[in-house]
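In: turn this into a structure:
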Amino acid sequence: MRDEYQVQLALVGELLSAMAEHVGTAMRHATAGLLGADRAAAESVLADHPNLIAQRDQVEARTYELVALQAPVAADLRTLLTAPRVATDLERMGNLARHVARAALRRYPERAVVDELAGVFASMADTAVRMADKMRAVVADHDADLAAQLDRDDDELDELHRRMFGIMFAAGWSHGAEAAVDAALLGRYYERYADHAVNAATQVIYLVTGEHAG
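Out: Coordinates of the predicted model:
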């Protein structure tokens, strides 16, 4: 019985790792749709999203069942308490990638971001995907030190977000209000994606140390 419990506990970790991989791929493909007018890449994000929802539901169902049927020790109990919260943050990251993909499809066959902002959006995407890749390692290895690095990555993305507004508010901006509103909304998606990665990492730090970060 206890062996089966450990198998199920390990499976929860595998599901979270798979979710982290999924949301990184989703944002990578969404950005390809956004900056490259790649319709197939953007559509793949929408098509794959139900799989992420199913993984989140599996995490929740398995953790609640393990808490109800077993008597987990303190460290395992922390895992079972934090896993649904991490899954929720990862699902929200996937949902934000889906918003980016939808924005790309709304503008197709045109590119959804003007040339002046393409570089900063590419950098925001690189940072966001790097954070998702780190989250996969954090979840797989319970690496609290790596989890703490995501705060610095989030600061980097915030700086890129400010740079985006600096470009839009500069005197030479010639693309009108609609392009500025689109960019502001898209920038917010990337910013919130990073915020949820930090939230998930904070939960892993609690899992490892038993202490709430910050």
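
In: okay, CA-based contacts and neighbour counts for the rest of this
Out: OK.

In: Gln55 contacts Ser17, correct?
Out: No - using C-alpha atoms under 8 Å as the test, Gln55 is too far from Ser17 to be in contact (10.3 Å).

In: higher neighbour count, those two?
Out: More neighbours surround Ser17 than the other of Gln55 and Ser17, with 21 against 18 (other C-alpha atoms under 10 Å).

In: now do the closest residue to that one other than its chain neighbours against Ala194, distance only.
Out: Leaving aside its sequence neighbours, Ser17 sits nearest to Arg136 (C-alpha to C-alpha, 6 or more residues apart in numbering; 5.0 Å). According to C-alpha to C-alpha, to the nearest Å, Arg136 stands 14 Å off from Ala194.

In: now the second one, please; I'll put the structures next to each other:
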Amino acid sequence: MTARLDEQLGAVRGQFLAMQDHLVAQLRVMGDPGRDSAQVQADVSRLDLQIDEAERAAVQGVLRLLALQSPVARDLRLTVLILQSTPDLERAGDYARHLSRTPGAAGPEGTLVLGDLTLMAATLRAATLPGDAALAAQVRELDARVDARFEAAMTDLIGQPGGPGALAAAAWWRSAERLGDHLKNVAVRLEDLYT
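Out: This next block holds a predicted model:
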């Protein structure tokens, strides 16, 4: 029974990690200055579909594991963490897709935030296995930096005349801030699990 539990938990963990890998890839594609914006948008959308597929597989795997294997202790906590966190990663992928629709809308400061978000996603992935609470804490710190840049950008946008460019920039910033929040949510759960 333990071998079967380990096998099923490994499969679920693999889907959870795949979601994170695809999210990191989305952000890296957007940060590549040599790519055509239409190709970036297509690649980000394709990766978002892969995140959605991995989410479905992870949730089905978790439900099957809970029903058939009855995990306990740390295995149960990891299983619940995955079940709680897959929606956050799925939404983060959606926000990455939103960001890809308006490249450059946030100007040079947006490029810095995109770099922070990419670092957040990669750090979260590194924190997940083998399980590092200190790396998860770094994700929270990076989110605080993204939030501060978001607040400054919104203050600047409020002081400028409106128009389509300002609306696109505001939407871009909101998506970036929300993406960071979803990554932070997962990081907080990881910190709780691994401390």
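
In: just give me the neighbour total for Arg188 of structure 1.
Out: 15.

In: sorry, back to before: which strands or helices does the host helix or strand of the residue nearest to Ser17 of structure 1 pack on?
Out: Arg136 of structure 1 is located in helix 115-141, with elements delineated by DSSP states H and E. Helix 115-141 of structure 1 is packed against helix 2-36, helix 144-168, helix 176-209, with contacts defined by 3 or more C-alpha pairs under 8 Å, 6 or more residues apart in numbering; DSSP states H and E.

In: distance from the chain centre to that helix, please.
Out: Averaging C-alpha positions (C-alpha atoms, centre = their mean, to the nearest Å) puts helix 115-141 of structure 1 9 Å from its chain's average.

In: residue contacts, the residue nearest the centre of structure 1?
Out: Nearest to the geometric centre of structure 1 sits Met93, at 3.3 Å (C-alpha atoms, centre = their mean). Taking C-alpha atoms under 8 Å, 6 or more residues apart in numbering, we find Met93 of structure 1 in contact with Val23, Arg192, Tyr193, Ala194, His196, Ala197.

In: so what does the fourth one match up with in structure 2?
Out: Per TM-score structural alignment, the equivalent position to Ala194 of structure 1 in structure 2 is Gly180.

In: so that match sits against Thr118, correct?
Out: No - applying C-alpha under 8 Å as the test, Gly180 of structure 2 and Thr118 come out as separate, 9.6 Å apart.

In: I'd assumed Arg13 was in contact with Ala54 of structure 2.
Out: No - with contacts counted by C-alpha under 8 Å, Ala54 of structure 2 stays clear of Arg13, the gap being 10.4 Å.

In: list the residues that contact both of the two?
Out: When C-alpha under 8 Å, 6+ apart defines a contact, no residue borders Ala54 of structure 2 and Arg13 alike.
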